[in-house]
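Peer 1: sequence and computational prediction follow.
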Amino acid sequence: MRESIVDGPGIRFVIFCQGCPHRCPGCHNAETHDFSGGYDCDIDKILAAVDANPLLQGVTFSGGEPACQPAPFYALAKEIKRRGLNVWMYTGYTLEELSRLARSGPESPCRLAEDRKALRKLLNTIDVLVDGKYIEAQRDLTLRYRGSTNQRVIDMNRTRETGTLTLTEY
């Protein structure tokens, strides 16, 4: 957990989770790939840290792969939204892949099939989704809030409202 100005607009509190099935070459957070690493962090401790910083504009879920832990991230997102903050989430999955996993959930290294309902709730709660695997050959340092050109910054509120995938202006 830490504050950041590069993981979404404004000052953000970033929560990095442990475990990622994608293992993208060149990932800036490769130490989070191992599912058996990391440590447990109590939601109350996270919320206390969020509450302690009145300058925060939002909270960002990063990884590892947050979609591999949808239930705790959904619980956290609900509390963050209750505080009037926005929620961004980075994922190596595309929105289309997450939508399929939330509906039918084929077995995956992060057992998304066991937690489809929580994944649907998480996707219905977050404000912005930065989706797609990091592809080192498509790296572009001029991009805001993403590392490679294949990744999209999706306005989830507008996407849910219109039923059409809507990219943000970032």
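Peer 2: Cool, got the structure. In this text the structure is predicted, and so the values were computed from the model without any measurement.

Peer 1: from here on, just use CA atoms for contacts and neighbour counts.
Peer 2: Noted.

Peer 1: would you agree residue 74 is in contact with residue 117?
Peer 2: No. Using CA atoms under 8 Å, residue 74 makes no contact with residue 117, being 10.2 Å away.

Peer 1: second structure follows, compare the two:
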Amino acid sequence: MPRITREPNNPTPKEWMAKDLSQKRIADYKPFNFVDGEGVRCSLYVSGCLFRCPGCYNVAAQDFRYGKPYTKELEDQIIEDLGQSYVQGLTLLGGEPFVNTQVCLSLCKRVRKEFGNTKDIWSWTGYSWDELMKESDDKLELLSLIDILVDGRFLQAKKDLSLQFRGSSNQRIIDVQKSLKEKKVVIWENLVK
């Protein structure tokens, strides 16, 4: 009998709204790591994701109730950690950052207020760039604060562990600010593979 493979969920524009879904919880916070983007990063893993990609490496974080509440104390700690001279920036992962905009917008706005553009912000998302362009104002506002976006659902059929900062070949590493300015996807200039 042929094996049936399940695909990730595919939302319609504005179907998954953070105000309806997010519990403002985080699955984990990992300061000073080297795997979630370029350079030394402080990584915030938010709780909750409805894409539910088969083969997801962080299944526990799909639950919006998983982990602990995002607090002002944690935000202060992240800002303090980002203040270290050797830290290049912040990374948002999950779960799904774009259905946790209350948490991610608060933090990203504070990063920009405290550090301007001296610290970069990376984010992973299951949304494609084209899907985000049709999304709600909160998602677009979050996107406007990000420097680098790894877009697209993880697809087991396209899994490739040799890819830089991605799990499957459909995912792209996008220079957000150049893409917004040029009104088309611009791939990150430091892409190796």
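Peer 2: Nice, I can see it. Since the model is a prediction, treat every value here as computed from it, not as a measurement.

Peer 1: picking up where we left off before, neighbour-wise, which of residue 74 and residue 117 of structure 1 wins?
Peer 2: Neighbours were counted for residue 74 of structure 1 and for residue 117 using other CA atoms under 10 Å; residue 74 has more, 22 against 14.

Peer 1: ok, and the closest non-adjacent residue to the more buried one?
Peer 2: residue 122 (4.7 Å; CA to CA, 6 or more residues apart in numbering).

Peer 1: what residue in structure 2 is paired with that neighbour?
Peer 2: Superposed on structure 2 with TM-score structural alignment, residue 122 of structure 1 falls opposite residue 142.

Peer 1: identify the contacts common to residue 74 and residue 117 of structure 1.
Peer 2: Residues touching both residue 74 of structure 1 and residue 117 (CA atoms under 8 Å, 6 or more residues apart in numbering): none.

Peer 1: flag every buried residue along stretch 35-45 of structure 1.
Peer 2: residue 35 (16 or more other CA atoms under 10 Å).

Peer 1: check stretch 61-70 of structure 1 too.
Peer 2: By neighbour count with 16+ other CA under 10 Å, stretch 61-70 of structure 1 contains the buried residues 61-70.

Peer 1: ditto for stretch 126-138 of structure 1
Peer 2: Neighbour counts over stretch 126-138 of structure 1 (16+ other CA under 10 Å) mark 126-135 as buried.

Peer 1: among the residues you listed, which are located in helices?
Peer 2: Applying DSSP state H to the buried residues of stretch 126-138 of structure 1, no entry is found in helices.

Peer 1: now tabulate the residues you listed in CSV and tack on distance to residue 45 of structure 1.
Peer 2: Converted to CSV, the buried residues of stretch 126-138 of structure 1 look like this (distance: CA to CA, whole Å):
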residue, distance to residue 45 of structure 1
126, 21
127, 23
128, 24
129, 24
130, 25
131, 27
132, 30
133, 30
134, 30
135, 34
